[in-house]
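Novice: Pasted the sequence and its predicted model underneath.
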Amino acid sequence: MITGKNYVGNTLKAAGNRTFKTFNPQLNTENPWVFTEASQEEIEEAVTLAHQAFGIYKNCSGLEKADFLNAIVDEILALGDDLLVQYCSESGFPMGRAEGERGRMVGQLRSFAQMLTEGSWVQAAIDTAVTDRVPAPKEDLRKMMVPLGPVVVFGSSNFPFAFSTAGGDTASALAAGCPVIVKSHSMHVGTGEMVASAVIKAAQKTNMPEGVFSNLVGGGTTLGASLVKHPLVKAVGFTGSIRAGRALFDLASQRPEPIPVFAEMGSINPVVFLPEALAVNSQKWAAAYAGSITLGAGQFCTNPGLLIGIKGAELDKFLEELGQAIEKIEPSCMLHPSMKAGFEEGTETMLSQTGVSKIAAYKGDTAPNYGVQQILTVDGKTFLENKTLSHEVFGPVSILVQCNDEEQLLKIVNQLEGQLTGTIIGEPNELKEYDKLIKAMQNKVGRLIFNGVPTGVEVCPSMIHGGPYPASSDSRFTAVGIHAVYRWVRPFSFQNWPNELLPPELQNENPLQILRTVNNIQTKSQIS
């Protein structure tokens, strides 16, 4: 049941005086539920509860936190199909997407629970004392990661499960030992409330302190700004636009005590098509990229918005086949009328630029809020001279840049801003010929793909979902996979501390049997 209220700790509250509704883009009508924006008093109470909970939660063992995360999964699954129906009614996505994304959400939570159960993620490092060292004795030093404090997580529009209420940011922060306050995304707050109810039930069943999780609702910018500026908040997780992410980053840096904002923002995910690959398999790559460009109505942060190739018969053939493939795909519903309007405005801006032409677009009729996919093209010189052409358009559109030669292609890659992904489509023997290009791409992206599509992000320890600014605000961290936990922790050292008063991770006996670095050697052995 949707109440339209805020979870302030374990309690549902609605003291605010502003209300709003979500929208069903498939039906092109408002949903019936009324949601009440969190009041300043509720914001203050949620943050205060999180701060108080931190004093207890940071000392919970890895097994206790793992039980909590696994209990969240159990409660989410217990919501059954009702949660999936709610997701579809607020996103416009089909049921298959809802099921798949729910699977990713619970998979992320399970992976962090496994990480906590094993325990080595704390990166324990021990350098034992050498009392007779000359000219000065060596002190006993022991280091591990400790949580930062309360974390604010902003739900994302395009992933109501995987990057929202109990998504990767929340799962990783809770795993780190940080209480979480979610600012639910206004497009799917009903979905967020249902997921939040599961988190609260799990917290109560596993005896977590009240305030370890809160879920607040707000339709404008006031709620988010208030949370980021609150002195008890210690870090922020965000997935969304460059404009919004940078605004939060600036707010956080202007505080008396600046805090980190881990923002995953804009990316056009450049794809370079090398000539021999197109000569061998142009039709295959045309079909693959037509599917990638239109997947989820182009509303993926890894959508391939920029295609680059060298002029010639191979590229001409590929462009023709890509256009034909694009025209055959049925458009998909976008998240919200505002998303469709932004997509259309961005596409029209691109088409209004000198030298840009439309190669192909879906020609059939579409229902309201469905994005009509398009392929645009421009020559390399024009692209280099016009920064507007390298801006992200959120939706199913890509621009193909036709370069005169390899030198111009390299200039384009070197001029790009930071990206989440870069892709090279080529034959293996071509890679050695384009060594400079590959090195240039490595400097610009967080993940470099060979002969694939960028859409589709595997949740595993080797995944990097981040990249140089503005793809993310800190390229040293990933937003996907268990290593996302390191955004919410800091290193802490104990010097000459009594063994029995140390955390178990640092005690001589190694009671948790975790992998530690002891005097520069990785081992699970005890210290004698």
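Specialist: That came through, no problem.
Novice: hey, let's count contacts and neighbours off CA atoms from now on
Specialist: Noted.
Novice: List the buried residues in stretch 233-244.
Specialist: The neighbour-count check on stretch 233-244 (16 or more other CA atoms under 10 Å) flags Val233, Lys234, Ala235, Val236, Gly237, Phe238, Thr239, Gly240, Ser241, Ile242 as buried.
Novice: check contacts around the last one.
Specialist: Going back to what we said before, that points to Ile242. Ile242 is in contact with Met265, Gly266, Pro470, counting by CA atoms under 8 Å, 6 or more residues apart in numbering.
Novice: Tell me the one of these nearest Leu77?
Specialist: Nearest to Leu77, judged by CA to CA, of those is Met265 at 29.8 Å.
Novice: Against which helices or strands is the helix or strand hosting Thr421 packed?
Specialist: Assignment of secondary structure by DSSP states H and E places Thr421 within strand 419-425. When contacts are defined as 3 or more CA pairs under 8 Å, 6 or more residues apart in numbering; DSSP states H and E, strand 419-425 sits against strand 271-273, helix 435-444, strand 445-450.
Novice: Next one for the comparison:
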Amino acid sequence: MTLDLKAKHLIAGEWVGSSESFESSPLDAAPRTFAAGTPELVDRAAEAAEDAFWTYAYLSREARAAFLDTIADEIEARGEAITQIGTEESGLPAGRLQGERGRTTGQLRLFAKHIREGAYLDKRHDAAMPDREPAPRPELKMIQRPVGPVAVFGASNFPLAFSTAGGDTAAALAAGCPVVVKGHEAHPGTAEIVADAIHAAIRAHDLHPGVFSLVQGGSRAVGERLVTHPLIKAVGFTGSLGAGRALFDLCAQRPEPIPFFGELGSTNPVFAMPEALKARGEALGKGWTGSLTMGAGQFCTNPGIVIAIDGPEVDGFVSAAVEAAKASDSQAMLTDGIAAAYRKGAERVSGTSGVTALTGKADDSRHASPYIFETTGEVFEKDESLGEEVFGPLGIVVRVENAEAMQRIARKLHGQLTVTLQMDEGDAEAVKPLIPILERKAGRLLANGFPTGVEVAEAMVHGGPYPATTNFGATSVGTLSIRRFLRPVCYQNLPASVLPEDLR
């Protein structure tokens, strides 16, 4: 099909250009030129979002839920176009884009269901006690209310599920917060088509057009203006540690500091326990490599480190993992910049004293081949850089002396999104001392699986201590993520006639 892209920004219901432009970097197609974002466009979008807040935040839950359902419908109606431009821009296969589109619409519908049920409001009521001695008690009612306009940064590795209408946008809109999205330069065409779907849903429900705006990629000044604009009250971000920390610091330095919910990086360690390795070490080695290389390793839950107590069973695991890695094809990465950063990361690990390269080769293009390295627990403990994320299909096997050494490494880990335990029943006693340590290190602990693949569900936690995220009490996946964009308000002795609808 022929794509008719506007190559513009969507600002409060209008497609507008700008004096600056940038080119996309598709894998196998000619670049397209798009209007680039500017701080002035951010100002317009933020002001429109604030204006929209006064009506959108006070819609009924049913009205907002219906709006979310319509966005999902409109995205599905553009499915063919989204897949076409998404594969062109990212190099991801059509099946991956179709699955991600289903996840995106699923998130929207999950939040629609969630706000219809209303439990997220966390309503509390203390009845008045006028005759209480020595002092009467007033009537107190509490409810969660939306914080205001929210800024969302599109992610490079998920053109749909963590971008324009992804989880951050869905949660904010469900909470009653208008959204301003800064699109990622890696997939501007995809962002435009999804933005058009949201725009269609806004018109279908006759909402204020400032409920959603898309400012396409631009210079660093665009992102800086977005997080420092006084009308923006919270930020959702998925990206690199360096960029995320810089934006986080800007949010904290504002005259009115605001929360920055950033997902920044994780190596997602795997603790391979002895009995599990004895029983199925070869299968675990192949499974680990499969998870490590899935999507060219471009997942925030990519399991980049394996910690195991040294012994013959580890040899079988490593041999199987290396054999599977050697059999893996080189894969396209999302952008030239990501591919270059992956090569640099592999060079850093390869040049570390005490680290042995078991397999891997440098690709001089946008493609990447898997690397597997091996080291000792002693080397890993001394060199913190080995615990830093390398975004791509790179894994390190750490052989430790005993269970105590495994626990020491667990204590030294930085914050993670996930930690995996490969264990059998006979490993339970050895695992028990690890659990209190690991639950302080990660938002999700899992057994006998691999962390790639984040279920969109009520109980999911996709977050963790810094640097996995900038807010250890939050998640960016699952219905609990709505709480990021709400704040509790207590109403004391207010008559029912003036209370929010959900408290009457």
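Specialist: Looks like it came in fine. Owing to the predicted nature of the structure, the values given are computational and were not obtained by experimental measurement.
Novice: Could I get the TM-score for this pair?
Specialist: Once superposed, the chains reach a TM-score of 0.97 (TM-score structural alignment, normalised by the length of the second structure), with 501 aligned residues with a CA RMSD of 1.3 Å.
Novice: can you put the buried residues of stretch 233-244 of the first structure in JSON lines and add distance to Asn386 of the first structure and secondary structure?
Specialist: Listed next are those as JSON lines, based on distance: CA to CA, whole Å; DSSP: H, G, I helix; E, B strand; the rest coil:
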{"residue": "Val233", "distance to Asn386 of the first structure": "40", "secondary structure": "coil"}
{"residue": "Lys234", "distance to Asn386 of the first structure": "39", "secondary structure": "coil"}
{"residue": "Ala235", "distance to Asn386 of the first structure": "36", "secondary structure": "strand"}
{"residue": "Val236", "distance to Asn386 of the first structure": "34", "secondary structure": "strand"}
{"residue": "Gly237", "distance to Asn386 of the first structure": "32", "secondary structure": "strand"}
{"residue": "Phe238", "distance to Asn386 of the first structure": "29", "secondary structure": "strand"}
{"residue": "Thr239", "distance to Asn386 of the first structure": "27", "secondary structure": "strand"}
{"residue": "Gly240", "distance to Asn386 of the first structure": "24", "secondary structure": "coil"}
{"residue": "Ser241", "distance to Asn386 of the first structure": "21", "secondary structure": "coil"}
{"residue": "Ile242", "distance to Asn386 of the first structure": "19", "secondary structure": "helix"}
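Novice: just curious, which of those residues is nearest to Val152 of the first structure?
Specialist: When these are ranked by distance to Val152 of the first structure (CA to CA), Val236 comes first, at 4.8 Å.
Novice: Phe380 of the second structure maps to what in the first structure?
Specialist: Using TM-score structural alignment, the partner of Phe380 of the second structure in the first structure is Phe383.
Novice: Now find how far off-centre the helix or strand where that match lies is within its chain.
Specialist: Using DSSP H and E, Phe383 of the first structure maps to helix 380-385. In this view, helix 380-385 of the first structure has its centroid 31 Å away from the chain centroid, taken as CA atoms, centre = their mean, to the nearest Å.
Novice: The helix or strand following it packs against which elements?
Specialist: Using DSSP H and E, the helix or strand that follows helix 380-385 of the first structure in sequence is strand 397-403. Secondary-structure packing of strand 397-403 of the first structure (3+ CA pairs under 8 Å, 6+ apart): helix 275-294, strand 306-310, strand 374-379, helix 380-385.
Novice: Could you dump those into CSV and include mean neighbour count and distance to Ile482 of the first structure?
Specialist: Listed next are these as CSV, based on neighbours: other CA atoms under 10 Å; distance: least, CA to CA, whole Å:
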stretch, mean neighbour count, distance to Ile482 of the first structure
helix 275-294, 20, 26
strand 306-310, 24, 30
strand 374-379, 22, 36
helix 380-385, 18, 38
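Novice: closest to Lys317 of the first structure out of those?
Specialist: Distance to Lys317 of the first structure, taken as CA to CA, is lowest for helix 275-294 among these, at 7.2 Å.
Novice: Please tell me how far the residue nearest the centre of the second structure sits from Trp288 of the second structure.
Specialist: The second structure has Thr238 as the residue nearest its centroid, 4.9 Å off, counting by CA atoms, centre = their mean. Per CA to CA, to the nearest Å, Thr238 of the second structure is found 24 Å from Trp288 of the second structure.
Novice: Could you tell me how many residues sit around the alignment partner in the second structure of Ala471 of the first structure?
Specialist: Matched by TM-score structural alignment, Ala471 of the first structure corresponds to Ala468 in the second structure. Ala468 of the second structure has 28 neighbouring residues, counting by other CA atoms under 10 Å.
Novice: cool, and the one 10 residues further on?
Specialist: Per other CA under 10 Å, the neighbour tally for Gly478 of the second structure reads 21.
Novice: now for it: what does it line up with in the first structure?
Specialist: Taking TM-score structural alignment, Gly478 of the second structure has Gly481 as its aligned residue in the first structure.
Novice: My guess is that match contacts Met463. True?
Specialist: Yes. Using CA atoms under 8 Å, Gly481 of the first structure is in contact with Met463, at 6.2 Å.
Novice: pretty sure Leu69 of the first structure contacts Gln108?
Specialist: No. Taking CA under 8 Å as the definition, Leu69 of the first structure is not a contact partner of Gln108, at 9.6 Å.
Novice: Which of the two has more residues huddled nearby?
Specialist: Between Leu69 of the first structure and Gln108, Leu69 has the larger neighbour count (other CA under 10 Å), namely 29 against 26.
Novice: Who are the contact partners of the nearest residue to Gly37 of the second structure once chain neighbours are set aside?
Specialist: Leaving out its chain neighbours, the residue that sits closest to Gly37 of the second structure by CA to CA, 6 or more residues apart in numbering is Gly218, at 4.5 Å. Residues counted as contacts of Gly218 of the second structure (CA under 8 Å, 6+ apart) are Ser21, Phe22, Ala36, Gly37, Thr38, Glu185.
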